[in-house]
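S.K.: this one's structure only:
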């Protein structure tokens, strides 16, 4: 009796000798040329086909996060390409690996933060007054704990991040302005009362709120930010091919280093064990 090999079921891509199926559809005939990449990315993550309103909000998020100029992720991508021009995958990976708590990771951090607050509510507020009360309590508790509010503040757009009101607008137009965006907007209104100063709601944060309102998996929010940034990093490499600056960046550091005396770390006073 011949034993059958172990089965690995998947609703994603599967191939036979004649066809490729994806999400239950024929890839060549039903998907290619008919489904946009943003729609497909959403579909792959949720295994349900999004409606046009969801696609518009999702693709607005991708556009908002794609490229922000000479950020650390862009610089390291260009420098890695300078060092290893035969490895485009290495250059892209180098940039993506820098997606953390200061760049790109804020999208996930903010989405999770807002979700935790919303999930703990007995019922959702019915109006801005109710959301303001929730936001005021949340900001006060973060302040008392000595913690930052994710998505609040920006190192460049100190008078307001232009992406934020636009994403609010698009979500409202498409009927996708849910509790996460409502709470985030309320934080923007009330935080000066607690912090004594006005900070902008940043684009990475509003993207996290919008993705959470689309019911996308919280564990994947940073992945969507990295998906967007991949397009931006490809653009950075394409521009590096036409107008290279990586070598100038490298030389600006290498030719301007200054020798100083060693600054050794203090030794531990704890006894060493064997």
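M.R.: Yep, it's here. In this text, all values refer to a predicted model and were calculated from it rather than measured experimentally. Numbers count the residues shown, from 1 in each chain.
S.K.: okay, CA-based contacts and neighbour counts for the rest of this
M.R.: Will do.
S.K.: who's in contact with the helix or strand harbouring residue 41?
M.R.: Assigned by DSSP states H and E, residue 41 belongs to helix 37-46. Residues from elsewhere that reach helix 37-46 (CA atoms under 8 Å, 6 or more residues apart in numbering): 12, 23, 49-50, 55, 58-59, 216-217.
S.K.: buried residues in it?
M.R.: Within helix 37-46, the residues that count as buried by 16 or more other CA atoms under 10 Å are 38-44.
S.K.: The residue lying closest to residue 218 once chain neighbours are set aside in helix, strand or coil?
M.R.: The shortest distance from residue 218 to any non-neighbouring residue, by CA to CA, 6 or more residues apart in numbering, is to residue 112 (6.3 Å). Taking DSSP: H, G, I helix; E, B strand; the rest coil as the rule, one finds residue 112 in the helix state.
S.K.: do the one 5 residues further on as well
M.R.: Using three-state DSSP, the secondary structure recorded for residue 117 is helix.
S.K.: Check the gap between it and residue 36 for me.
M.R.: Here the criterion is CA to CA, to the nearest Å. By it, residue 117 lies 34 Å from residue 36.
S.K.: So between those two, which is more surrounded?
M.R.: Legend: neighbour count by other CA atoms under 10 Å for residue 117 and residue 36, higher for residue 117 (15 against 11).
S.K.: in this protein, which spans are strands?
M.R.: Under the criterion DSSP state E, the chain carries strands at the ranges 14-15, 20-22, 25-26.
S.K.: For the longest one, buried residues please.
M.R.: By neighbour count with 16+ other CA under 10 Å, strand 20-22 contains the buried residues 21-22.
S.K.: Structure two is appended below for comparative analysis:
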């Protein structure tokens, strides 16, 4: 007699195995993970499917910490705060903020990983060609470099890049992508006649590339990190109160361009 698995096979997963009184995550009993595995390591285990430790785990956690918040001027944070004044719950306010993350706000890390990998494949001697090809396909902005607010430098990027280079010295990562990032900085400065330093997206992309993450995971991990700031701001706004707060105070008006 054959066993009918048409229902159990509807969803197939390597992430969790469970029955009454037993929960295994990636093959490990949940009770063994609780109290022994930090949250960053747990994220990596769940998403990537393997353990991460030592300097590699430290790099991953540093990347998550670095991108948690950028204030109410960030669309994701502003949206969450506005939503919090509209009478919805905390989770809905968080979802509103997370849904603002896209190709422009939140996607640069994924794009930077893709660019770094293209340069690695081609070789650093083809850097200029790779940048030109990127611009032809995607436009003039090089993802992960320059910042409209933090000038002359994004304070998060040098710290992250330094951590990568320290990890490379002990063999935890290759350091190849840090070299590529610095080479891009040099090239952009030569082109524009002024410094165009790496920003948070470029620096976290270096870490995710060094850790072997597929490019889309860079965006996913950014969203996971930024959700912390979104939660903090949504909750703060709920505590502050306010009703139906829009993007500007009510005495300010928009520009009408119609007939």
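M.R.: Structure received. Not measured: the values here are computed from a predicted model.
S.K.: May I have the TM-score of the superposed chains?
M.R.: TM-score of the superposed chains, computed with TM-score structural alignment, normalised by the length of structure 2, equals 0.86; 250 aligned residues with a CA RMSD of 2.4 Å.
S.K.: Of all the strands of structure 1, which one comes closest to residue 162 of structure 1?
M.R.: Of all these, it is strand 20-22 that lies closest to residue 162 of structure 1, at 37.0 Å by CA to CA.
S.K.: starting at the chain centroid, how far to the closest one?
M.R.: Computed by CA atoms, centre = their mean, to the nearest Å, the chain-centroid distance of strand 20-22 of structure 1 equals 28 Å.
S.K.: And stretch 237-257 of structure 2, by the same measure?
M.R.: Taking CA atoms, centre = their mean, the mean C-alpha location of stretch 237-257 of structure 2 is offset from the chain mean by 29 Å.
S.K.: how long is that stretch from one end to the other?
M.R.: Stretch 237-257 of structure 2 stretches 33 Å from its first residue to its last (CA to CA).
S.K.: tell me which residues in it are buried?
M.R.: Within stretch 237-257 of structure 2, the residues that qualify as buried are 237-238, counting by 16+ other CA under 10 Å.
S.K.: Tell me the counterpart of the residue nearest to residue 218 of structure 1 in structure 2.
M.R.: Residue 112 of structure 1 maps onto residue 114 in structure 2, with residues paired by TM-score structural alignment.
S.K.: hang on, that match packs against residue 218?
M.R.: No. With contacts counted by CA atoms under 8 Å, residue 114 of structure 2 stays clear of residue 218, the gap being 9.9 Å.
S.K.: Comparing those two, which residue is more hemmed in?
M.R.: Just comparing residue 114 of structure 2 and residue 218: by other CA under 10 Å the higher neighbour count belongs to residue 218, 28 against 19.
S.K.: Apart from its neighbours in sequence, what residue is nearest the more buried one?
M.R.: Nearest non-adjacent residue to residue 218 of structure 2 (CA to CA, 6+ apart): residue 110, at 5.0 Å.
S.K.: What are the boundaries of the helices in structure 1?
M.R.: Secondary structure of structure 1 (DSSP state H): helices at 37-46, 52-65, 72-83, 88-97, 105-120, 128-144, 163-173, 179-195, 203-213, 221-242, 246-254.
S.K.: Can you say which of those is packed in most?
M.R.: helix 203-213 (a mean of 29; mean count of other CA atoms under 10 Å).
S.K.: Return the list of helices and strands in contact with that helix.
M.R.: helix 52-65, helix 105-120, helix 163-173, helix 179-195 (3 or more CA pairs under 8 Å, 6 or more residues apart in numbering; DSSP states H and E).
S.K.: by how many degrees do it and helix 163-173 diverge?
M.R.: With axes from the mean of the first three to the mean of the last three CA atoms, to 10 degrees defining the directions, helix 203-213 of structure 1 sits at 20 degrees from helix 163-173.
S.K.: Where does the helix holding residue 41 of structure 1 end up in structure 2?
M.R.: Under TM-score structural alignment, the match for helix 37-46 of structure 1 is residues 39-48.
S.K.: now stretch 148-167 of structure 1
M.R.: Using TM-score structural alignment, stretch 148-167 of structure 1 lines up with residues 141-160 of structure 2.
S.K.: Run through the residues that contact the one residue sitting closest to the centre of structure 1.
M.R.: Centroid-nearest residue in structure 1: residue 225, 2.8 Å away (criterion: CA atoms, centre = their mean). Applying CA under 8 Å, 6+ apart, we find residue 225 of structure 1 in contact with 62, 65-66, 104-105, 107.
S.K.: Can I get those residues in JSON lines including distance to residue 192 of structure 1?
M.R.: Listed next are those as JSON lines, based on distance: CA to CA, whole Å:
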{"residue": "62", "distance to residue 192 of structure 1": "29"}
{"residue": "65", "distance to residue 192 of structure 1": "26"}
{"residue": "66", "distance to residue 192 of structure 1": "30"}
{"residue": "104", "distance to residue 192 of structure 1": "25"}
{"residue": "105", "distance to residue 192 of structure 1": "24"}
{"residue": "107", "distance to residue 192 of structure 1": "22"}
